[in-house]
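# Pasting the sequence and the predicted model now:
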Amino acid sequence: MFTASDPFLGRLLAQRYRLTHLLGQGGMGRVYLAQDLLFGGVEVAVKLLSQPAMDEQARLRFEREAKACAALGQKSLHIVKVSDYGITADGVPFYVMEYLNGQTLKDILATRSLPLERFFRLARQIGLGLKAAHEGILLEGQRIQVIHRDLKPANVIVLADESLGELAKLVDFGIAKLLNTRESLSLTHAYLGTLAYSSPEQLEGLPLDARSDIYSFGIMLYQMVSGQMPLQPTTESFPGWYQAHHKQRPLPLEELGLPLALPAGLSDLILSCLAKDPAARPPTVANVLAELERIQARAQGSPRGASQAVALQFPAIPSGPLFPSAPPLATAGTLRLAPPTMASENRGSLLWARLIPFLGGSLLGLALVSWGLGRLLQRPAAPVLSGSRPSPAATELEDERPGAEAQPDTAPEVLVPDILGSSAGQDEGATRRDPAPELEPYSGPVLRAFPLQTSREVVRAALG
């Protein structure tokens, strides 16, 4: 359909897409860089298939396949997004997809094999895109599984990404076969694909399932690790590749003399994907991805099945009466998480641990206040002077005692210092009173109580 002069360059498709540059070409068609004039010249990629739509049935088949590719791009980050499709005036089918400004995996592998870290990263992303296709999409109310049928490094675009470092996307589902449909939706029952990456059953034209893509994926994995193809045909023709895929046994990766230490189990996994019999291959891409993750985890010294892409460390929780021994941290994907039961069991203990310093300080403060009050209350009481009048309450209590006799009222008494000596008091006939026992011993001036009349006479005598 395409001539050497390429009449499609500069052409306007669907009154919207102007083709500006040829990006690449293959057995199924050509890919052009185009400007979407409806959106102000935004760059998109347009693929024109080399096989024309000959009749209405072929046109409907292509339309359903284009819809399936668009649904896959919405489902997985690792599949190119298809935004439009159509057929040119001269019957050439085309579809429009996002423009990926990156490198193909084929270009990357042309110079070197991949370091193990990059190998695991890209292999996982390619596998996730393939897994999404095999799991299927809803089309016209029906669950449809999609197999790629042309999986190869040239159909993987790797571009820079801020969050992932680099992002791998599968492209060219243009010859994909849709399974579980009432009618065959493949472009043809004849062979379609790339010889070097086709499964034995694909070369025979047999019905295909997801295990055919797994075979192609295995060839890519072998090439990504070693930089070599697992099979070497005698010729690059169809018969040469047919014999290679049916008869040759790939060498184990350990026998290639690679300059890197291969993780245990990696060679066995890749060779299992390359089994001639589909029944001997891993049944799903999910199985391949799970085993790749375990191999990577063991190689990096982590527990089985745990990824080391991210390893967040949490502070250890102490053990003791307030902190029961914590169960080991669980792993979820690439992030180590404390199990939910840990938070619920230790929540009360952690709260008490935070309250202990506050309660201790409060108790210490109360103890200091109590000690101060005790010291204040233990100070000696003021001395009770002999002859002081009892309190009214005491008098009432004394009077109320059984057998108590009424005492005659006496003259009021005053307290004077014993400045005259004890002889003066004896001359006046005053009865000397012993100090109260609670005043013994007391070295200060003694206050004595005298009747008021006697006190006046003593004072007069003292003053002359």
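Received it, and whenever you're ready, just let me know what you need. Numbering: from 1, shown residues only.
# okay, CA-based contacts and neighbour counts for the rest of this
Will do.
# Tell me which stretches of the protein form helices.
Remark: helices assigned in the chain by DSSP state H are 56-75, 105-109, 116-135, 200-203, 210-226, 238-247, 266-273, 285-299, 340-377, 392-399, 422-427, 452-463.
# would you list those in CSV and tack on mean neighbour count and distance to L415?
Converted to CSV, the helices of the chain look like this (neighbours: other C-alpha atoms under 10 Å; distance: least, C-alpha to C-alpha, whole Å):
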stretch, mean neighbour count, distance to L415
helix 56-75, 19, 110
helix 105-109, 17, 119
helix 116-135, 20, 107
helix 200-203, 21, 133
helix 210-226, 24, 117
helix 238-247, 17, 133
helix 266-273, 20, 114
helix 285-299, 19, 102
helix 340-377, 12, 29
helix 392-399, 11, 19
helix 422-427, 12, 14
helix 452-463, 12, 9
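# here's the one I want to compare it with:
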Amino acid sequence: MNWKPQPGDQIADRYRLNDVIYADESLSLFAADDLAVSSPVLVGVFGQEDSEPFRASDTAEKLLRLQHPNLASLSAIDLWRGRPFAVGERPAGRTLRDVGSLSGMRILMLINDLSAGLDTAFAETSLCHGLVTPDLIVVCDEQTPDERFVTLGFGMRALAGPARLGPPVPNGANFRTLVFCSPEQLRGEPLSRPSDVYSAGAVLYWLFTGHPPFSADLGSTAELLQSVASRPVPRFREFVSEEAVNPVVESLVLRCLSKQPQGRPTSVREIAEILEEELRIDVPRAAVAPNHQSMTESGDRSGESERMPPRAEPESVEAAISDSPQTDGPNTPARDAE
């Protein structure tokens, strides 16, 4: 089967593929439209040819049953032209890449929401995500008391199997994703929880410094693989002022980015707990209380939640993480690097 999905293709007479979000030889992810209900969706087309057992597998059934407020659910797993594909929700809201800068409080909310979704999914399916990136995290109900972070595409990497890297796609989408993937994942090894910890740490690094751990404009996939496998991760001070760096936060993020899985925190939940302890802020746990109070980038509260504890020192969180949470500060990702 030589068919390869492209933007503009229509799958199963229902799903129109739009922008490429990520592509390798085993998985292509697209922002798409469900024409039957006029709704945006995420479509993953898998590289392997398969048949009916794929749809009827225990893994597929578990994924279709999975529901969590911080995970976009899969709505369909099917076949088209001999190729399996999956369809997932794409809720309204901007992606984390589009939002860019987050205040300290909202970074903690992000990690708590990410942990809540991934922990629930692992408990119910024994699967990991494998593609935790700013392009697959959506900020829903932004700047309201109900703000939450929703991770898209859970299960698609697991269904597709390990990454089989091919040439870069024209819009650079695969490089923008690969810079958030762990060394073992880039080597094509099976997914594991430490891989998701690495990716969560890479997202934090991007938020705190404005750059991914390794450059997204390297000349080839081979160069990127070599950098991720062997180069040390640059310290925060290479991108932000020395005064802006909290050494405990930096140490935590760099531990997440350890080359060896056993050197990382055991879970995203552990990352959240260390951040909360260091910043001395109690953030409502999404699994218990999905409604969160959000903050503007200047630190003003835009919606009050009864579950949110008062802040005795309004600027302490931002000061602990960076010298400014506003535009052009270290907490503002530089898009031209990606």
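Alright, I've got the coordinates. On a predicted model such as this, the values are computed, not experimentally measured, just so you know.
# returning to that earlier point: rebuild the helices of the first structure as CSV, extending it with distance to G193 of the first structure.
Listed next are the helices of the first structure as CSV, based on distance: least, C-alpha to C-alpha, whole Å:
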stretch, distance to G193 of the first structure
helix 56-75, 16
helix 105-109, 16
helix 116-135, 16
helix 200-203, 8
helix 210-226, 10
helix 238-247, 11
helix 266-273, 18
helix 285-299, 20
helix 340-377, 50
helix 392-399, 121
helix 422-427, 140
helix 452-463, 139
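# For S199 of the second structure, which non-adjacent residue is closest in space?
F180 (5.1 Å; C-alpha to C-alpha, 6 or more residues apart in numbering).
# any idea what the one you found aligns with in the first structure?
Counting by TM-score structural alignment, F180 of the second structure corresponds to Y197 in the first structure.
# Quick check, its match in contact with L151.
Yes - applying C-alpha atoms under 8 Å, one finds Y197 of the first structure in contact with L151, separated by 7.1 Å.
# what's the overlap in contacts for the two?
Residues touching both Y197 of the first structure and L151 (C-alpha atoms under 8 Å, 6 or more residues apart in numbering) are S216.
# Spit out the contact partners of the corresponding residue of the first structure for T95 of the second structure.
Using TM-score structural alignment, the partner of T95 of the second structure in the first structure is T104. Under the criterion of C-alpha under 8 Å, 6+ apart, the contact list for T104 of the first structure reads P153, A154, N155, V156, I157, V158.
# now, among these, which is nearest to P252 of the first structure?
Set against P252 of the first structure, the nearest of the contacts of T104 of the first structure by C-alpha to C-alpha is P153 (20.9 Å).
# Which residue in the second structure aligns with the closest one?
Using TM-score structural alignment, P153 of the first structure pairs with P134 in the second structure.
# Starting from G86 of the first structure, give me the distance back to the closest residue to the match of T95 of the second structure other than its chain neighbours.
Of all residues not flanking T104 of the first structure in the chain, I157 sits nearest, at 4.4 Å (C-alpha to C-alpha, 6+ apart). To G86 of the first structure, I157 of the first structure is 24 Å away according to C-alpha to C-alpha, to the nearest Å.
# quick one, which of these two is more surrounded?
With neighbours defined as other C-alpha atoms under 10 Å, I157 of the first structure and G86 compare such that I157 has more, 24 against 18.
# pretty sure the more buried one contacts D172?
No - the criterion here is C-alpha under 8 Å, and I157 of the first structure misses it with D172 at 10.4 Å.
# Y197 and L151 of the first structure: which is more packed in?
More neighbours surround L151 than the other of Y197 of the first structure and L151, with 28 against 25 (other C-alpha under 10 Å).
# Please say which position in the first structure V41 of the second structure maps to.
Checking TM-score structural alignment: V41 of the second structure goes with A45.
# quick one, what contacts its match?
A45 of the first structure touches V31, Y32, L33, A34, V96, M97, E98, Y99, counting by C-alpha under 8 Å, 6+ apart.
# Same question for A70 of the first structure.
A70 of the first structure touches K81, V82, S83, counting by C-alpha under 8 Å, 6+ apart.
# Relative to S192 of the second structure, how far out is the alignment partner in the second structure of it?
The alignment partner of A70 of the first structure in the second structure, by TM-score structural alignment, is L64. Separation of L64 of the second structure from S192 of the second structure (C-alpha to C-alpha): 21 Å.
# So M308 of the second structure sits against H292, correct?
Yes - counting by C-alpha under 8 Å, M308 of the second structure does reach H292; the two are 7.4 Å apart.
# aligned partner of A272 of the second structure in the first structure?
So, by TM-score structural alignment, A272 of the second structure is matched to L289.
# Check G153 of the second structure too.
So, by TM-score structural alignment, G153 of the second structure is matched to D172.
# T221 of the second structure now?
T221 of the second structure maps onto F238 in the first structure, by TM-score structural alignment.
# Would you mind listing the residues in contact with that match?
Neighbour list for F238 of the first structure: L195 [criterion: C-alpha under 8 Å, 6+ apart].
# and the gap between it and V225 of the first structure?
Separation of F238 of the first structure from V225 of the first structure (C-alpha to C-alpha) stands at 26 Å.
# Also D150 of the first structure?
Distance check for D150 of the first structure against V225 of the first structure: by C-alpha to C-alpha, it reads 20 Å.
# same question, A68 of the first structure
Separation of A68 of the first structure from V225 of the first structure (C-alpha to C-alpha) stands at 32 Å.
# Same check on R294 of the first structure?
From R294 of the first structure to V225 of the first structure the distance is 17 Å (C-alpha to C-alpha).
# Likewise for L364 of the first structure?
69 Å.
# How about E345 of the first structure?
According to C-alpha to C-alpha, E345 of the first structure and V225 of the first structure sit 47 Å apart.
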